[in-house]
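1. Sequence first, predicted model second:
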Amino acid sequence: MGLPNQDRCLMMESDQLTLVALFDGHGENGHVVADRAVRDLPFRLLKSTTNKVESTIRESFLETDASPEIKTVTDGGTSAVIAWRIGTRVYLASTGDSTGMLVHYQDGTSQVVLEAIKHKPADPLERARIEAAGGTVLIPEDAELTSRVLYNTRLGEMALAMSRCIGDFDGKGPGYLIAEPSVVAKDLSPTLGDGKSFYYLVVASDGLVDEIAQGVLLTKLGNALKKGVGLSKVVKQLLDEAERSWSLKMMGTYRDDMSIVVTKLRI
């Protein structure tokens, strides 16, 4: 019996608003946490009545993490990344290590103009916080391998490849993990509307982006969006390419969950 898909995604669009969210679960019950988070966090954002968007984002992440539906889940957690456009302003918020990007396409070139912050245990500020709480950060000699934070669960020792997440309360108890998101924002200038220059959003889980070079990924996505056709085909090709990479690397015994959401902004 195969393991459950632990990724969850959501996208909402209108002329004045775009909201894209991705949750990449991990641990025995990561799919449960991701599923509950995708039903909770986006709607906390949208129902907020405050005009302080960055405060709304922060509170929505923390309230989702503290919700009874997630607090009762053991042995599991999820990364969370959102891309939220309100008018011509775009916010990227993240906790964990999933990818969020605002990309500008012009003259056949896709350029990242804003990227969500990833939280890895070896990052200096993250490592200092973890070690100040008495935690241990593993930093492998092989630069291609990721750093990890260690903590105990009822199933044994966990070595988590991120320093922030939703859920994972065994690591939150001693203070090694937090749910606090990092938020970055950018105001956009309206494009000419001729289809030659436009902005688009990408959110993706590490199972995909770790296996496909960013330049290759964005070139293929940008060209498909410019043509206005074939995006689904391109996405499938990218997923197939990443799956082949996993199969070669793991000799066919494992591949990570892979998800991506792409949308061209209406500006």
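-> Yep, it's here. Since the model is a prediction, treat every value here as computed from it, not as a measurement.

2. When you work out contacts or count neighbours from here on, use the C-alpha atoms and nothing else.
-> Fine.

3. what's around residue 55, how many residues?
-> Using other CA atoms under 10 Å, residue 55 has 11 neighbouring residues.

4. again with residue 189
-> For residue 189, using other CA under 10 Å, the count is 10.

5. for it, what are its contacts?
-> Residue 189 makes contact with residue 88 under the criterion CA atoms under 8 Å, 6 or more residues apart in numbering.

6. next, the one to line up against it:
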Amino acid sequence: MLKNEQPLLRDLRRLFSLSSRHLCRRIDLVRRHLQSPFFSVDVSPLLRSPFSRAGLSRFAFFSGHLQRLCLSLRRSLQVRPPGSSVENVMRSLGFGFACKKGLKPDSPNQDDFAALCCSAFRLFGVFDGHGPSGHDVSGYVHRMLFALLLTDESLNRNPQLALRNAFVATHQSVLAYAAHTERFDCSLSGSTASVVLQTQRRLFVAHVGDSRAVLARQRRDGVVAETLTVDHKPTIPAERARIEAAGGELKRLECDIPYRVFLKGRLYPGLAMSRALGDAIASHAGVSCEPDLSTVELDRSCLFVIIASDGVWEFISNQEAVNIVNEAMGSERKVRAKAAAERLALEAFKRWVEEEGNVVDDITCQIICLR
């Protein structure tokens, strides 16, 4: 065991509520990964929003320990040199984000996101919390899901399997963590998760909930939107069948628009989506943590990907979003990805105000340039 591994185990156990044996096994997995070409060099810093409830300090706790662990195991790991700004790093990666709190005075920003880039792959995710502790769940989910992916031996040879396993394990972990620590309650709280893993030739997409991912392709008649995810609504026939088979039911409450998932004969949980992470009660009503998985072969027509919470998509179509981002980036896609994300978020905010007045959902989007 390395000299400073024991404090890392203690801190990681406190963060993830895992056993020492499990964490030792995880460290062994990280060690093996870092010896393989898949984790060769130049892991860029993890990026995440400074706008979320707990701010950068909460994220720094995780990323700092992860980087210390990696540096302990392999000194050749390269981190961002001192003095280089996050903006410069994002420009070089062709990545931009925006994360804006909505107009809900009694609620913190429940959106969260993360990005991780290395020489072999890039990993991106958007997480939209819901319920009284949704902000805590989304924060926990993005940290745990990325950590599990980083230490999964199957990530290199079977990314889809690794993604699926990480989603299910994260769901189980957040339920156990909430029950064990009582730091937050996820009986009526959960999170969406939309994750895109980019390798040199492919995109691997996994998602639960209604945070959507869209691919922009160059066609003869212009740049067109291609849907990468389908919102998990309980009215989809297959989703409804699973919910009813599990003892749940769909109801539309008076003065409410969407159909929601309830335990049969009860007035809870009332979730407006059919898949999510967390949501302990809803999981007994057929709400699933199993992600939908898809793969896209990359070619010259693939321009960029948008991943965004439903605050963006409520009043903006997929094609509109692609048009807004494409126009904002122009010919300098990598350089202007951040500005394009801000432009899309601002337009989404304006649409909410126009349609709903003083009601605006939290808004988060990521722009990932593919060439």
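-> All right, it came through fine. None of the values given here were measured: they were computed from a predicted structure.

7. Just the helices from the stretch 51-200 of the first structure, written as ranges.
-> 53-66, 68-71, 124-132, 169-172 (DSSP state H, counting those that start in this stretch).

8. Can I get those in JSON lines including distance to residue 162 of the first structure?
-> Below are these laid out as JSON lines (distance: least, CA to CA, whole Å):
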{"stretch": "helix 53-66", "distance to residue 162 of the first structure": "16"}
{"stretch": "helix 68-71", "distance to residue 162 of the first structure": "18"}
{"stretch": "helix 124-132", "distance to residue 162 of the first structure": "9"}
{"stretch": "helix 169-172", "distance to residue 162 of the first structure": "11"}
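
9. Out of the ones you listed, flag the one nearest residue 232 of the first structure.
-> Of all the helices of the stretch 51-200 of the first structure, helix 53-66 sits nearest to residue 232 of the first structure, with 30.0 Å by CA to CA.

10. equivalent range in the second structure for that closest one?
-> Counting by TM-score structural alignment, helix 53-66 of the first structure pairs with residues 159-172 of the second structure.

11. So which residues make contact with that stretch?
-> 141, 144-145, 148-149, 152, 154-155, 204, 206, 277-278, 289-291, 293-294.

12. Can you flag the buried ones in the residues you listed?
-> Buried members of the contacts of stretch 159-172 of the second structure, counted by 16 or more other CA atoms under 10 Å: 141, 144-145, 148-149, 152, 155, 204, 206, 277-278, 289-291, 293.

13. I'd like to know which of the residues you listed are part of strands.
-> 204, 206, 277, 278, 293 (DSSP state E).

14. which residues are in contact with stretch 302-317 of the second structure?
-> For stretch 302-317 of the second structure, the external contacting residues (CA under 8 Å, 6+ apart) are 111, 125-128, 194, 210-218, 322, 344-345, 348-349, 351-352, 360-371.

15. Residue 133 of the second structure maps to what in the first structure?
-> So residue 133 of the second structure corresponds to residue 29, using TM-score structural alignment.

16. how close does that match get to residue 167 of the first structure?
-> Noted for residue 29 of the first structure: a distance of 10 Å to residue 167 of the first structure, by CA to CA, to the nearest Å.
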